[in-house]
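Undergrad: Dropping the sequence and predicted coords here.
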Amino acid sequence: MDIIRAILPIILFIGLFWFILIRPQQKRQKQVTEMQNNLQKGDEIITIGGLHATVHALDEGTIVLEVNEGQKLTYDRSSIREKKG
């Protein structure tokens, strides 16, 4: 019985920590991954580094972005932070 009283606060702390910090982060990561997988040509995006561009072409793990008229850059899909609009 004394062992349960000693371990219970630790278990409660771990559970609270999971619900407050870990679970919301996992949900956010799932949303970002889903957005990255659903990108299409013509979508306006923002990269992790803050580059604003338009999707020009897509491949399995990479994405070609058009920055200015005619300037194209190749990035990993995982470097896309958000889709504008």
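TA: Cool, got the structure.

Undergrad: from here on, contacts and neighbour counts on C-alpha atoms
TA: Noted.

Undergrad: Any figure for the gap between the residue nearest the centre of the chain and I7?
TA: Nearest to the mean C-alpha position of the chain, by CA atoms, centre = their mean, lies V32 at 3.4 Å. In this view, V32 and I7 are 36 Å apart by CA to CA, to the nearest Å.

Undergrad: Helices of the chain, start to end?
TA: Under the criterion DSSP state H, the chain carries helices at the ranges 2-17, 23-37.

Undergrad: which ones are touching S78?
TA: 33, 36 (CA atoms under 8 Å, 6 or more residues apart in numbering).

Undergrad: redo that, cut-off 10 Å
TA: By CA atoms under 10 Å, 6 or more residues apart in numbering, the contact set of S78 is 32-33, 36-37, 47-48, 61-63.

Undergrad: Please compare the first structure with the one that follows:
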Amino acid sequence: MSQLVNLLPIVGLVLIFWLLILRPAQKRQKEMRALQASLTPGDEVLLGSGLIGTLRSLDDDRAQIEVAPGVHVTVVRGSIAARTTATLDGPADTARPEDV
């Protein structure tokens, strides 16, 4: 019984660590995977570096982003952080960067 009481603080710390650190990180990772899967050419996207552009094409691990008329940048697909405006068919997924 005494040994069980001694383990309770350790179990409590592990539970708190899981609730405050691991669970939110898993949730963010799941949301990012859903965003990556839902991207389509024509979406306006925000890259992790802060660049905003229009998605022109997608490959398995790369994306072609148009940052200015006629200026295309190839980036790793995982660097796309958010969809910034509505596509031609539907509402926006996130707020515009200037609203944040």
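TA: Ah, there it is. Predicted model only: the values in this text are computed from it and were never measured.

Undergrad: Can I get the buried part of the contacts of S78 of the first structure as one ChimeraX selection?
TA: Per 16 or more other CA atoms under 10 Å, the buried members of these correspond to this ChimeraX selection:
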select :32,36,47,63
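
Undergrad: how about JSON lines for the contacts of S78 of the first structure, with distance to F13 of the first structure added?
TA: Shown next, in JSON lines, are those (distance: CA to CA, whole Å):
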{"residue": "V32", "distance to F13 of the first structure": "28"}
{"residue": "T33", "distance to F13 of the first structure": "29"}
{"residue": "Q36", "distance to F13 of the first structure": "34"}
{"residue": "N37", "distance to F13 of the first structure": "35"}
{"residue": "T47", "distance to F13 of the first structure": "36"}
{"residue": "I48", "distance to F13 of the first structure": "33"}
{"residue": "G61", "distance to F13 of the first structure": "39"}
{"residue": "T62", "distance to F13 of the first structure": "41"}
{"residue": "I63", "distance to F13 of the first structure": "42"}
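
Undergrad: from the helices of the first structure, which stretch is densest packed?
TA: Most buried of the helices of the first structure, by mean neighbour count (mean count of other CA atoms under 10 Å): helix 23-37, with a mean of 13.

Undergrad: helices and strands around that one, which ones?
TA: strand 80-83 (3 or more CA pairs under 10 Å, 6 or more residues apart in numbering; DSSP states H and E).

Undergrad: Now do the strand it packs on: which range of the second structure does it align onto?
TA: Aligning strand 80-83 of the first structure against the second structure (TM-score structural alignment) gives residues 80-83.

Undergrad: Mean deviation, that stretch versus the first structure?
TA: Its matched residues in the first structure lie on average 0.7 Å from stretch 80-83 of the second structure after superposition (mean CA distance after the TM-score superposition for the first structure).
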